[in-house]
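S.K.: no FASTA, just this:
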């Protein structure tokens, strides 16, 4: 298999070319966890995978789903934000919390939230959340009154500790302020999964939603070791999908670009049987989109000629043409208007310009305010 075929399959599997989900909740459930550091761009990343039309939610619609707890946002798998389905939140946290704690250990010590201090801080957070959803400011006030870390990194790591210990998780917005809620209020009770079973389910769903993938892709995305990854992948190939929803059909290996990749046979066949996508298709992806961050560097499948590596950026997002990076973009959102900044890396064809205009129009509809385009002509350093 060549990189062009790999790109075609991944675009299909990721819901960027084929209808894979009818609602944003389906998107999150299919992906198991969706990286979401940049809150508004991450919501766009969900919405754009729902077919364009009246059923594709705008920003207000995605935020409302988060407020209702249909999608949750928390630190899981790695020390970073992810969207997760409520039905998956508990076992994902049980599976990965130990490794995230280990990654955070140095910062716990530096900020003084380890040991007994951390336990006392968790008690304060839990007591505060018994009264309802709390903003960061309200939790900071409660922690400060109890003599616990309430500012800076110490406060940040108290909140992450509360998430990992299944005390807190995302709550409903209060105006434009995000809140925390009691974990057990928003996450349904469920029996614990044995570690190996949970890891195999995670691997099976990862292969199905992002394949073909390498073992290093899963290790980089999930935070688990290559040893864990290879055992889990072997179990998936042996037919043990972990018993979870969406665990998929049989998995096999295939060689691509000199590396072994695992893929879900049924999903790959569906992608290759589908009509070839139109050329000149433009995707305005958020920087941490799963099409980018679901795989380990150097991500050669999305690299244009002359670029050695592409890294996620918070200030500029990924302008893709036919699944390959062709520039950067960024939405600058104000209460009544927005600016879509475009930094193309090359001259676009007429078809590509039409595709770009259509994608900008979809971003405008999602934001719910008029958007103007600010264009920086190509010639800017692509790595900058």
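M.R.: Good, I have the coordinates. Predicted model only: the values in this text are computed from it and were never measured.

S.K.: only C-alpha atoms from now on, for both contacts and neighbour counts.
M.R.: Noted.

S.K.: give the next helix or strand downstream of the lengthiest helix in the chain.
M.R.: Among all segments of the chain classified by DSSP state H, the helix with the greatest residue count is helix 86-111. Per DSSP states H and E, the first helix or strand lying C-terminal to helix 86-111 is helix 115-129.

S.K.: list the buried ones in that next one?
M.R.: Judged by neighbour count (16 or more other C-alpha atoms under 10 Å), helix 115-129 contains these buried residues: 118, 120, 121, 122, 124, 125, 126, 128, 129.

S.K.: for that helix, which helices and strands make contact with it?
M.R.: Under the contact definition 3 or more C-alpha pairs under 8 Å, 6 or more residues apart in numbering; DSSP states H and E, helix 115-129 sits against helix 136-145, helix 152-164, strand 168-170, strand 179-182.

S.K.: how about the shortest one: buried residues?
M.R.: By neighbour count, with 16+ other C-alpha under 10 Å as the criterion, the buried positions of strand 168-170 are 168, 169, 170.

S.K.: on that earlier part again, what inclination does the longest helix of the chain have with respect to helix 115-129?
M.R.: Helix 86-111 and helix 115-129 are oriented at 140 degrees to each other (axes from the mean of the first three to the mean of the last three C-alpha atoms, to 10 degrees).

S.K.: check which helices and strands helix 86-111 sits against.
M.R.: In terms of contacts (3+ C-alpha pairs under 8 Å, 6+ apart), helix 86-111 is packed against helix 152-164, helix 195-210.

S.K.: among these, which is nearest residue 9?
M.R.: Taking C-alpha to C-alpha, helix 195-210 is the member of the helices and strands packed on helix 86-111 nearest to residue 9, at 9.0 Å.

S.K.: and here is the other one:
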């Protein structure tokens, strides 16, 4: 299995090269979870996998609460299917909460303060209405709890991990928060071993070919828990050894062996890159700093051609449309330039805006 074959299978299984779904919540459930750090990018991450969809339609799924944006895998923001949120929290929260202890001490957030902040936040959202981060921070400050220096941010995370709140639709790029129990009906409960198997099955089916180490990275689970999940589902998967690594992926007679040559514009933080610890199959390591300048954790949107990440792109929305510019690692071939224009038009259609190519 060559890097090109790995890329082709990932494009296929991640629903980028083709899709089997029509609804955002079906797609998110298939993926297990989708990176959600950047709000507009998260909408496009689903939109590019649902051809013909618009940002309004994806956002409607958030309004309808069939998908939820909250802190999930690795303690970072993700989109998850509403039906999966509760069992994911049950499975993942204990490890993340334990891992946050040092940072909370650094911020001088003790359990007494967090209990108070949880109570204030829960009371505020109990009216069933969305409340902005700004509102909740003001409430905490008015009650003598400082939100400075990331304290407010970590109090919202804590309330989310304890199942008190979840995010609603962002308003002017400011997140809003809802009472989880009012936003969602009771979800299914899974025993721990069932949850591990469920998460592993979804990851390797939707992200494969992938390794155990990729699953550990993506999920935030311990190696032992990740291995237990894989053991429970590996009979349903195909495996292949490449360079002393074992890759797991779903068996299918229709899987492609070669990338179809289509060029894609992916948002920053997309699963195609962030879903794996080892990204060498799709990205030459020498270009990593072009995608994450300074290693600051902020991933730029990427251009994918023939399964490989070949550059980054920028967009700026101005009066009358969206301006999109390419920043390739090396010069794009004429066919790639034409394909970039097609992909840019697809993104413009998603936003409902005319596209101008050039410097964004």
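M.R.: Thanks, I have the structure now. Note that the structure is a prediction, hence the values are computed from the model and not measured.

S.K.: put one on top of the other, what's the TM-score?
M.R.: Once superposed, chain against chain, the TM-score is 0.92 (TM-score structural alignment, normalised by the length of structure 2); 355 aligned residues with a C-alpha RMSD of 2.2 Å.

S.K.: wait, which of the helices and strands packed on helix 86-111 of structure 1 is closest to residue 180 of structure 1?
M.R.: Between those, helix 152-164 lies closest to residue 180 of structure 1; by C-alpha to C-alpha that is 9.0 Å.

S.K.: got the buried residues for that closest one?
M.R.: Of all the residues in helix 152-164 of structure 1, those buried under the rule 16+ other C-alpha under 10 Å are 153, 154, 155, 156, 157, 158, 159, 160, 161, 162, 163, 164.

S.K.: so how far is residue 338 of structure 1 from the first one?
M.R.: It stands for residue 153 of structure 1. To residue 338 of structure 1, residue 153 of structure 1 is 32 Å away according to C-alpha to C-alpha, to the nearest Å.

S.K.: and the equivalent of residue 193 of structure 1 over in structure 2, what does it touch?
M.R.: Aligned counterpart of residue 193 of structure 1 in structure 2: residue 190 (TM-score structural alignment). Contact partners of residue 190 of structure 2, counting by C-alpha atoms under 8 Å, 6 or more residues apart in numbering, are residue 87.

S.K.: tell me if residue 190 of structure 2 really is in a helix.
M.R.: No: under DSSP: H, G, I helix; E, B strand; the rest coil, residue 190 of structure 2 sits outside any helix and is assigned coil.

S.K.: alignment lookup: residue 240 of structure 2 to structure 1.
M.R.: Counting by TM-score structural alignment, residue 240 of structure 2 lines up with residue 254 in structure 1.

S.K.: can you confirm that match is in a helix?
M.R.: No: counting by three-state DSSP, residue 254 of structure 1 is not part of a helix but strand.

S.K.: so it sits right up against residue 264, yeah?
M.R.: No: judged on C-alpha atoms under 8 Å, residue 254 of structure 1 makes no contact with residue 264 at a distance of 10.6 Å.

S.K.: the two - which one has more neighbours?
M.R.: It is residue 264, of residue 254 of structure 1 and residue 264, that has more neighbours when counted by other C-alpha atoms under 10 Å, with 27 against 14.

S.K.: how about the more buried one, nearest residue that isn't a chain neighbour?
M.R.: Distances taken as C-alpha to C-alpha, 6 or more residues apart in numbering put residue 251 closest to residue 264 of structure 1, at 4.5 Å, once the chain neighbours are dropped.

S.K.: name the residues of stretch 127-144 of structure 1 that come out as buried.
M.R.: Those would be 128-129, 133-136, 138-144, for stretch 127-144 of structure 1 by 16+ other C-alpha under 10 Å.

S.K.: which one among these gets closest to residue 91 of structure 1?
M.R.: Once C-alpha to C-alpha is applied, the member of the buried residues of stretch 127-144 of structure 1 that ends up nearest residue 91 of structure 1 is residue 129, at 21.6 Å.

S.K.: looking for the alignment partner of that closest one in structure 2.
M.R.: In structure 2, residue 129 of structure 1 lines up with residue 125, judged by TM-score structural alignment.

S.K.: before we move on, what about residue 142 of structure 1?
M.R.: So, by TM-score structural alignment, residue 142 of structure 1 is matched to residue 139.

S.K.: not counting sequence-adjacent ones, nearest residue to that match?
M.R.: Of all residues not flanking residue 139 of structure 2 in the chain, residue 120 sits nearest, at 7.7 Å (C-alpha to C-alpha, 6+ apart).

S.K.: and that neighbour, how far from residue 198 of structure 2?
M.R.: 35 Å.
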